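S.K.: only geometry, no sequence info:
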């Protein structure tokens, strides 16, 4: 077995599908199947078996997947430590990022960091916060940027707090919000919880949801067209969009905010590249 086999087993275990795995590895399905057969011959036992929906691993196969994951992690530690020995800050920084943060904030953060340290490369994976939490749990990333607080046992910092806004084409009466048409969008469950909790304390009747869309950007365009209002985090708003904005507040005048957290394993503090990026992130955040 070598590094390629470790990667094959790890990805195949995640996909449970030979065709999808082959596509992600940029190899043909027959060549991947051939390599798996040779690996089974080398190990001396079957590792996978076919099902109606794809493939599953035998108990021996699952044991080998765990070994492959451990070896890939150890190899990455070796690479990181070697890069860390250099006086020049270089190497690959692996980051897991909540999708909206990745879309609206991360590009500029990476650009300014890259200007300081041009030899650093980035490996970025995005998803909802629960996905990012899994990434830091299984050490597939150095750092996680999440939009939800988790009971993380290692290092975590509250990076930023941003207000939520009610946005519309023209001014609306917030006290009569249930009578207006709302445009909803798919997002992290934590944001939904914040909005729903605020709504139930402010209004006796539910929101009148006119439309539901997949993307926050699509939602904003519909709002700009005057088709309804929406409730969004400040992170996605730009001054030039000329939307009517009203901060979401509780009855006692407190702003309803959304948090951004940075979480990572304390072992990675030994890596200069990680330490420098955390410093960079904390200088951006408004929580000191």
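M.R.: Thanks, I have it. Predicted model, so just to flag it, every value in this text is computed and none were measured. Numbering: from 1, shown residues only.

S.K.: use CA for all of it now, contacts and neighbours both
M.R.: Fine.

S.K.: Next, the residues that contact stretch 217-228 from outside, please.
M.R.: Outside of stretch 217-228, the residues within contact range by CA atoms under 8 Å, 6 or more residues apart in numbering are 167-170, 180-185, 210, 213, 229-230, 243.

S.K.: before we go on, here's another structure to hold up against the first:
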């Protein structure tokens, strides 16, 4: 099998859908189906079984997917190693970063990393956690910084942890929250398949609310940007619930950290995700820099 065939197999396995995989790969579904049939004919084995709109990988298909993931990873490592061997070629690292971390935490990290490693060229791709994870799975980035839980099966390290907090302009009684307007932050819509194995910030807040109250929150306003959300709270539009990563030193809010019924803090993790890499890789330089 060639590189494209391996990439096709991995994408279909991740998306659980020929249509979605074809869209991600920028090919037509008939072309993708034809390529899979060619692989099956070449290897004399059935890779995929269909059940209506559902697809299932055979035992042989699962083996080929695992093998393809390893080979694709080896190929990427080889490309980077060859690139780094060239005396006149700078090292490179492509980092996918989730929106909130990029907005509130990333700049000083990249500045210090570049000061220590001026020979490494850094490229950034910013998006939602599901978008960044998709870039890593399709090997369009070398490393991903994402938030919350996810279904990544490669290497992972916790980059940071912070609590989720209620913010308000004036002190509030947490027991009276159901009667106080909330400025709700709505996440950008993503596909169901992208969220199937992820716990979003919205889920964490909803779970906490349902554990403490029997009625729905009084949502007075919905916004799709956390900075706008904070500005509305400053204007006395109500309270909001956001991760502490989004609070700056000069933000003057009253805050209450969310806890479970047992008093345990409700935490939002930021993860560093990556594939196995060569010890001379720029990714290793980045991980060592972060002291993970």
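M.R.: Structure received. Quick caveat, the model's predicted, so the values are computed rather than measured.

S.K.: Quantify their similarity with the TM-score.
M.R.: TM-score for the superposed pair, counting by TM-score structural alignment, normalised by the length of structure 1: 0.70. Supporting figures: 232 aligned residues with a CA RMSD of 3.3 Å.

S.K.: circling back to that earlier point, mark which of the contacts of stretch 217-228 of structure 1 are buried, thanks.
M.R.: For the contacts of stretch 217-228 of structure 1, a neighbour count by 16 or more other CA atoms under 10 Å gives the buried set as 167, 168, 169, 180, 181, 182, 183, 184, 185, 229, 230, 243.

S.K.: Among those residues, which one sits closest to residue 254 of structure 1?
M.R.: residue 167 (18.3 Å; CA to CA).

S.K.: returning to what we had before: out of the buried ones among the contacts of stretch 217-228 of structure 1, list just those in strands.
M.R.: Among those, the subset assigned to strands under DSSP state E consists of 167, 168, 181, 182, 183, 184, 185, 230.

S.K.: Of those residues, which pair is most distant in space?
M.R.: For those, the farthest-apart pair by CA to CA is 168 and 185; their separation is 14.6 Å.

S.K.: Excluding covalently adjacent residues, which one is nearest to residue 170 of structure 1?
M.R.: Computed as CA to CA, 6 or more residues apart in numbering, the closest residue to residue 170 of structure 1 that is not its neighbour in sequence is residue 244, at 5.6 Å.

S.K.: which residue lines up with the one you found in structure 2?
M.R.: With TM-score structural alignment as the matching criterion, the partner of residue 244 of structure 1 in structure 2 is residue 254.

S.K.: pretty sure that match contacts residue 165?
M.R.: No. The criterion here is CA atoms under 8 Å, and residue 254 of structure 2 misses it with residue 165 at 9.6 Å.

S.K.: what residue lies at the spatial centre of structure 2?
M.R.: What sits nearest the mean C-alpha location of structure 2, by CA atoms, centre = their mean, is residue 129, with 2.7 Å.

S.K.: Tell me, how many residues neighbour residue 210 of structure 2?
M.R.: The local packing count at residue 210 of structure 2 equals 12, with neighbours defined by other CA atoms under 10 Å.

S.K.: Show me the strands in structure 1, by range?
M.R.: Counting by DSSP E, the segments of structure 1 that form strands are 48-50, 55-57, 91-98, 120-127, 143-146, 155-168, 181-185, 208-213, 230-233, 244-247, 257-264.

S.K.: Mind giving me the packing neighbours of the second one?
M.R.: Read it as strand 55-57 of structure 1. Helices and strands in packing contact with strand 55-57 of structure 1 are listed as strand 48-50; criterion 3 or more CA pairs under 8 Å, 6 or more residues apart in numbering; DSSP states H and E.

S.K.: Which positions within stretch 250-262 of structure 2 qualify as buried?
M.R.: Across stretch 250-262 of structure 2, burial judged by 16+ other CA under 10 Å covers 253, 255, 256, 257, 258.

S.K.: Repeat that for stretch 159-173 of structure 1.
M.R.: Judged by neighbour count (16+ other CA under 10 Å), stretch 159-173 of structure 1 contains these buried residues: 159, 160, 161, 163, 164, 165, 166, 167, 168, 169, 172.

S.K.: so what's the fifth one closest to, chain neighbours aside?
M.R.: Spelled out, that is residue 164 of structure 1. With sequence-adjacent residues excluded and distances taken as CA to CA, 6+ apart, residue 164 of structure 1 is closest to residue 233, at 4.4 Å.

S.K.: Please tell me how far the one you found sits from residue 37 of structure 1.
M.R.: Using CA to CA, to the nearest Å, residue 233 of structure 1 is found at 50 Å from residue 37 of structure 1.

S.K.: Neighbour count for these two, which is higher?
M.R.: When residue 233 of structure 1 is set against residue 37 and neighbours are counted by other CA under 10 Å, the residue ahead is residue 233, at 20 against 16.

S.K.: how about that one, what's its match in structure 2?
M.R.: Residue correspondence, TM-score structural alignment: residue 233 of structure 1 in this structure matches residue 243 in structure 2.

S.K.: Next: residue 276 of structure 1.
M.R.: Across the two structures, residue 276 of structure 1 finds its equivalent in residue 285 of structure 2, going by TM-score structural alignment.

S.K.: what about that match, distance to residue 292 of structure 2?
M.R.: Taking CA to CA as the measure, residue 285 of structure 2 and residue 292 of structure 2 are separated by 11 Å.
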